[in-house]
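Student: Below: sequence and its predicted model.
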Amino acid sequence: MKKIFNKLSAASITLLFCVSSFASEVSQDYFTTQGNGLRQITSGTVNGRPVVYTSELDGAVASYNSNGEELWRSATQEKAVLFEINSTDLNNDKSDELIAASADGSIYAWDTTSRNKVSPLWKFTPSKKVRFSEVAVALVDGEKRIYAGGNNFILYELNSNGQLLSETKLEGVVRKIESGRFLSSDKDSLFVFTLERDKYRWDFMGFIDPKSKNVISEISPADRNVKDISKNMMITDIDIADLDQDGLDDLLFFGDYKSGQKSAASFIGYNSKFKRIADFKIASAQRQRYAHVYGTSLLPKYNEIVLQFGGLTYLIDAKGKLIKQVGEKHTGLIFNDIELSATSEKLFAAGQIGGGNTIYSFDLNNKDWLDTPHQLAGRLAQVEKNINDLYEQTLAFEMPSYQKKSNKPWVMLTKAELNSDVAKLNGADFLSVAQERWTEKWDRSQLVKKIGKIALKQDRRGKYKDTREQLIKKAKAFEAKGKSFVVWSGHGIDPFGVSIDTMEAILEAAPNTALGFLYAEMHDPKDPRVLYFISEYMPRLAKAMRKQGKAKLYFRYKDVFWATTSQQQPWKDMFFSGQYADILVPSAEDTTSRTQDINFTGRVGMFLGGYVNDYAMRLVDDNPTSWRPLSPGGQRSVSPYLRTAVLRAAYGSRMGIIFDSRYTEQPGLNVLFALMKSGVLPIVEKDAMQSIGSWMLIKDVDIELAHSITNHHEMNHYSENDSNALMSLGQIQWAGTNLPEYDYSRAALGVQYRWLNFIPPMPNGMIPIAPIESAAQLKKQNTPYFVSNGRVGFSNDKEIGAEDFYPMMQHSIELGEQNLPIRVEGSAWSVIKLDEKHSRIILVDQGYIDPQDRDVTIHFHKKTKWVKDILSKEEFHITDNKMKVTVPAGSVRFFDVGY
């Protein structure tokens, strides 16, 4: 299995900004590849020489010699997350072949002796759609056999030519398959680990005979020997090594140990009888938010273990005793993967969290190898330079005469402070709002009489110590200081963290600074508390807020809520009747979601359709999660959050719910705030958006589909029918998989696989989602649209399956595209009308954790006089009604157009 590794303190890192040489940088202890977003690394030998293999996030693989020379590079059939790579000699030619498990539903093998252009040696694809995540190789009667698994409860056995030998039924979604000499020193067996939930509680953990496929032994989560990893530890990595030197392989578990809002790194070693032989936990002071744990054994070089936890790296012995620790929390280079070289003399580390493309090395013959002062090089150094350039240009920006300052402010719920340079900018007003988490100790007996004892349920994250009087006192303190605030007052766990009487009193106590209340994840329409909230709380809150005149209600939901579930009763009357349009602010909670693009376009549809007056962006450090155990942790670069926010703002969001990631590289969120305050990023009114193509309207939501996607923890719901939908393969068990061409996300928004799609490319312009009630207005405007329930399409009220509906959907999309004055290919984008003779084009690198330069073509469907980059002042020429530009990796560009 491939490992992930970390690096050193920030003080030991210098930045290398040699942009022109990024593709070929080579030094003694690193080389930069021409790949994008290196995810894994493994080593092997080819023709007797050591090589390094890499995989990239979206399915490309490559081979390099020890000097950093690229030997070959190849891509899988479809763009999808490549979950695992292994190397082994499959055809007895004394060179290692490369094997990969792809979420596109195939197992690939490459003949690595070829040079330059290489295609797979063979590919195995089952007849039914599957998301593969694991592959291992075992020796059976002297022959190599490949074992693979994914989300469909089947263990596949292949021969060395990729031909299917057997299928074995499993319980649970495969999390890990490893081969080793676990039970005998001269015979391979398989370790298999399957999950029923996304991070805890397994279905099966044990050993299987690779020949008969019979279970040799297994362990129950209830066994006291494994209680730590069954209940409290999200296993993020597993390695195999003979820790106790008894001639048999042992299991090395690395994971995040639950500890409130922060997690603690943990390592446990077991022998094949699940007897604990090693144990290590970090000190409580070293806990970090959303920092995953990954590790590897250094055998046969040393019987030691290295593990990464965010910005910290630990070297421990075979018993788990700490030998050395380096780094600082959330700082330094945080590698995506590590691998012991084929010679065992070097440790290779590939990529960094956030999309690095550099391979670093550590000389294990150097006793101080862990202190190697690596430079930040390659793609992420380029991104950092691009962000700094953007920031400096933004500070120098002066709004042109044809751009008018909005009479509305940006409203950001954040603890981040504007620095002095940003505070001076005057292109827009900016209101920084404190986000408070308050819980009240109040008598719920009357509530229990109305809805039952469920009214007593509390959120363990709240203290519930403050009385009404104490909360009112807090509100008055904010009012006295003139500091605006919003109270996070409820959650799906407990919608009644603050009573309605107290909320009304808070608005009266702070009429100038109380800007509303925030609720999260109250998605269950059958929950009696939700029904009571809608029927009793909402009318009273609306009345109190309108009297006060400033407050809003912010609602955070994930998955496809804003495109589907919100259109079911009782939510539909609340969100789409227009009754509360002036106080509702829809926002995202896309922290374990594969469908961020759908939730985004659903909110744009609510806004443009007039169902709400505002919607909010959300930026938080746990956003980079799609399947928690195998997703990256929090990002050090501000780039993903910056670009997400820019795209939301470019489609009308002027409010933000922002967690201040204090460990992001500076100037951090001030880059975003500078774009806002300078006017480079304008506040966008509904009628100013000029990049809206066609629409998708929702009629009679497919409740089963919507709820299966919203169920984002339970993984045992594989269905062959999951792909047969316009919103397909959005369930947690499909994380990372490729999408069919008829899927809305792919056909309309350009999303190719279900991972982190906060920034859809939108080659056809924005395709918003709204209720069927918007049809009359769209017809009046002669705007094309198509109708769906999420699973099927409709034509004259007749249901049409997703694949058959695709031509009709595509026709509508093409009609909408033809009506656009400007269309962009190659990046995410928006076009905003500034006045009758000027528009602003906003281009965004769409690689959330895969930043790269984007070659963009801008098509002009309207006669244009001039185009210029408003930050660099560079002027451009249009040839044949189009213009080619480049969006810098991890950044954005802004062009103004004169007509």
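Tutor: That came through fine. Numbers count the residues shown, from 1 in each chain.
Student: drop to CA atoms for contacts and neighbour counts, all remaining ones
Tutor: Will do.
Student: Show me the longest strand that occurs in this protein.
Tutor: Of all the segments of type strand in the chain, defined by DSSP state E, the longest one is strand 173-184.
Student: Pull out the buried residues from that one.
Tutor: For strand 173-184, a neighbour-count test (16 or more other C-alpha atoms under 10 Å) marks Val173, Val174, Arg175, Lys176, Ile177, Glu178, Ser179, Gly180, Arg181, Phe182, Leu183 as buried.
Student: How about the fourth one, nearest residue that isn't a chain neighbour?
Tutor: Computed as C-alpha to C-alpha, 6 or more residues apart in numbering, the closest residue to Lys176 that is not its neighbour in sequence is Phe193, at 5.1 Å.
Student: Regarding that neighbour, what is its secondary structure?
Tutor: For Phe193, the secondary-structure state derived from DSSP: H, G, I helix; E, B strand; the rest coil is strand.
Student: contacting residues for it?
Tutor: Taking C-alpha atoms under 8 Å, 6 or more residues apart in numbering, we find Phe193 in contact with Val174, Arg175, Lys176, Ile177, Trp202, Asp203, Phe204, Met205, Gly206.
Student: quick one: the third one and Met676, what's the gap?
Tutor: Translated: Lys176. Note on Lys176: its distance to Met676, by C-alpha to C-alpha, to the nearest Å, is 45 Å.
Student: Kindly report the same for the first one.
Tutor: Going from Val174 to Met676 by C-alpha to C-alpha gives 45 Å.
Student: How about the last one?
Tutor: Taken as C-alpha to C-alpha, the spacing of Gly206 relative to Met676 amounts to 54 Å.
Student: ok, structure two:
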Amino acid sequence: PRKPLPVIFMTDHVPEAMQDDAKRWAEEFGTPIFLNSVWLREVENWDRSQMASETYRNKRDRRKKYTATSDEIYAKLTSALAGYPGIAFWGGHGNDPYQVSLPTLRRVLEASGEKLVVVIYPELEDPSDEFAYVLNDLLYPLAETAQKTHDKIYIRTKHFFWETAIYHPMWSRLLSGEFSDVFVPSMEETTDKTQELSVAARLGVWTAGCTDDWGARCARDNPSFDRMRQFSHQMLPNHFLRNQVFTIAYGARYMNNVAVDQDYMSVLWELIAKGILYVPKRGEIVSFSPVRLGMIEPDPDFEDQGNNVKWTTFFDPEYERQNRFVFERTNGSWPAAPLTEWDFSRIAAGAWERRQNFLPSYPHGLVLIGPHGDTFDRRLRENLHPLYRDIMQEFVTDGRWYYTPDGKKQPPQTYYRTVEQAIKTAAEKLPLTVEGQVAWVAAVSAPHHIRLTVIDGGYLNPNDRQARVTFHAVTPVEVRDLVSGETISTTERTVTIDVPCGLFRFFDVTIREPLAPRD
């Protein structure tokens, strides 16, 4: 296989006892990379009187002290570059995106030299037209500078952002790919119950060429799906570890984590460094379904439902009966509720309830959720593995309706059968698929080799699992566990794999027919 792609841990703390190992991995393998995470308790006090948006002129984050000067922010951030390959810090937040002014941010980026600067913007979830001002006044101008300095802007949003808000016209410059080398799509998913959709939506934006990278985050409150009834400070990191294995195996390279038990998590770093956990390019992945969802500007009710995940007191049974959606039961009234028969999470991802599906099974291949249009379709075919070139099929939706190629609306509660059958039929065109309560990823590492990652899919309820691997468009010669060296018999078109509780397995699958990865 080729040299491993670098994975950037932006906010992880490396224990002192492992500093030498981390340095050796970076020198020997070029991965993982650990940035210096800078927390700005004091943010910039600058003159906003000329801002045209009254809303954002007056916004402040109550957790911050607005006492620092531009020079003080600049000095703190640039000094943090010493001894590290780069830094990561909040440039702002949904509560106030302007915690550091644009001129100061530009000074920092321009002073970073060849070191990497990642500016993080958490919780940018304002879908109103007012936010267009922030994009045009702050984020797009900052992206223009970051493009010149080879730095990144990390868009860490919440809820249904990558299925809804990103398809509003104000975000068109991100979707166009103009800043594909700058913006990194990520998520903050506390209290969310649609993780199986958000990962498909970020992958959809990435594979369509809107961005060159994508990211993921793990924090102690990830297991919470109902803040009012749960203690949201989980200190057991096993589910974080498995979630990171899954996202990195799908090509995520920018990780924004809250440190929990770094000695425990360090096994992930070594798996990355030694290439056991294969980090694929988008043109190497062969576990995407040939069927995808093409998103158009979202239906307003669908967007409102998917982004109001905390309230539980406004349940309206009459509204629920009269309004059906492609993605059902997404508001805060439905924590842990069973999914409807036609829900896309059920027919595509194999989910059965609205819970924290951070490790979805997608038994027929992961169904990408991405932008609709000829430009995106062309870029998708250019970016994906060549096997997808002539087998892709798109279903268009605004979240409420499906739309046929001639523009006719189709209700999800009946049209889902067409979509579901297409997903099942298309799976037979893939090299392989995996069934069971596991998450899985397959990527071509060489013409006759597929890397298969299989993970215990019980995010909150780890257990011993059995995974059934079915080979379709390829003939297996050997299936070898990269850690134990065990070889699994492949006399049939199916193979059964045991996955221990709370763990994952990495396989090299030798195949008879070549599947050359895209350059």
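Tutor: Thanks, I have it. Quantities reported herein were computed from a predicted structural model and do not represent experimental measurements.
Student: Any idea what the TM-score is?
Tutor: The TM-score (TM-score structural alignment, normalised by the length of structure 2) is 0.90; 488 aligned residues with a C-alpha RMSD of 1.9 Å.
Student: on that earlier part again, could the contacts of Phe193 of structure 1 go into JSON lines alongside distance to Ser661 of structure 1?
Tutor: JSON lines is the format used below for these (distance: C-alpha to C-alpha, whole Å):
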{"residue": "Val174", "distance to Ser661 of structure 1": "33"}
{"residue": "Arg175", "distance to Ser661 of structure 1": "30"}
{"residue": "Lys176", "distance to Ser661 of structure 1": "32"}
{"residue": "Ile177", "distance to Ser661 of structure 1": "35"}
{"residue": "Trp202", "distance to Ser661 of structure 1": "32"}
{"residue": "Asp203", "distance to Ser661 of structure 1": "35"}
{"residue": "Phe204", "distance to Ser661 of structure 1": "37"}
{"residue": "Met205", "distance to Ser661 of structure 1": "36"}
{"residue": "Gly206", "distance to Ser661 of structure 1": "39"}
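Student: Show me which of those is closest to Lys476 of structure 1.
Tutor: Within the contacts of Phe193 of structure 1, the smallest distance to Lys476 of structure 1 is 49.6 Å, found for Trp202 (C-alpha to C-alpha).
Student: which part of structure 2 lines up with the helix or strand containing Ile323 of structure 1?
Tutor: Element membership of Ile323 of structure 1, judged by DSSP states H and E, is strand 322-327. The aligned range for strand 322-327 of structure 1 in structure 2 is empty, by TM-score structural alignment.
Student: gap between the two ends of stretch 790-808 of structure 1?
Tutor: 15 Å.
Student: Name the nearest of the contacts of Phe193 of structure 1 relative to Ile683 of structure 1.
Tutor: Using C-alpha to C-alpha, the contacts of Phe193 of structure 1 come closest to Ile683 of structure 1 at Arg175, 44.9 Å.
Student: Just give me the match in structure 2 for the closest one.
Tutor: Residue pairing (TM-score structural alignment): Arg175 of structure 1 is not matched to any residue of structure 2.
Student: so Arg175 of structure 1 makes contact with Val135?
Tutor: No: when contacts are counted by C-alpha atoms under 8 Å, Arg175 of structure 1 is not listed as touching Val135 (10.4 Å).
Student: So Val184 of structure 2: helix, strand or coil?
Tutor: Taking three-state DSSP, the label given to Val184 of structure 2 is strand.
Student: And it, how far from Ala143 of structure 2?
Tutor: 11 Å.
Student: just Ile296 of structure 2 next, same as before
Tutor: For Ile296 of structure 2, the distance to Ala143 of structure 2 - C-alpha to C-alpha - is 25 Å.
Student: repeat for Gly283 of structure 2
Tutor: From Gly283 of structure 2 to Ala143 of structure 2 the distance is 26 Å (C-alpha to C-alpha).
Student: that older thread, which strands and helices sit next to the longest strand of structure 1?
Tutor: In this structure, strand 173-184 of structure 1 makes packing contacts with strand 132-140, strand 143-150, strand 187-195, strand 233-241, judged by 3 or more C-alpha pairs under 8 Å, 6 or more residues apart in numbering; DSSP states H and E.
Student: List just the one of these that sits closest to Glu803 of structure 1.
Tutor: strand 132-140 (23.2 Å).
Student: tell me, the closest one lands on which residues of structure 2?
Tutor: Following TM-score structural alignment, strand 132-140 of structure 1 has no partner segment in structure 2.
Student: Same question for stretch 217-235 of structure 1.
Tutor: The aligned range for stretch 217-235 of structure 1 is empty, by TM-score structural alignment.
Student: what's the spacing between the most centrally placed residue in structure 1 and Thr296 of structure 1?
Tutor: Using C-alpha atoms, centre = their mean, the residue of structure 1 that lies closest to the mean C-alpha position is Pro624, 3.1 Å off. Separation of Pro624 of structure 1 from Thr296 of structure 1 (C-alpha to C-alpha): 23 Å.
Student: counterpart of Lys3 of structure 2 in structure 1?
Tutor: Superposed on structure 1 with TM-score structural alignment, Lys3 of structure 2 falls opposite Lys405.
Student: One more: Ala427 of structure 2?
Tutor: By TM-score structural alignment, Ala427 of structure 2 lines up with Glu817 in structure 1.
Student: just to revisit the earlier point, please render the helices and strands packed on strand 173-184 of structure 1 as a markdown table that adds distance to Lys450 of structure 1 to the earlier fields.
Tutor: Converted to a markdown table, those look like this (distance: least, C-alpha to C-alpha, whole Å):
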| stretch | distance to Lys450 of structure 1 |
| --- | --- |
| strand 132-140 | 48 |
| strand 143-150 | 46 |
| strand 187-195 | 39 |
| strand 233-241 | 39 |
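Student: Gly668 of structure 1 contacts Val638, doesn't it?
Tutor: Yes: if you go by C-alpha under 8 Å, Gly668 of structure 1 and Val638 touch, sitting 5.4 Å apart.
Student: so where do the strands sit in the stretch 51-200 of structure 2?
Tutor: Using DSSP state E, counting those that start in this stretch, the strands of the stretch 51-200 of structure 2 run over residues 65-68, 86-90, 116-122, 152-157, 183-187.
Student: still on that earlier bit, quick check: the residue nearest to the centre of structure 1 touching Arg636?
Tutor: No: Pro624 of structure 1 is beyond contact range of Arg636, at 11.5 Å (criterion: C-alpha under 8 Å).
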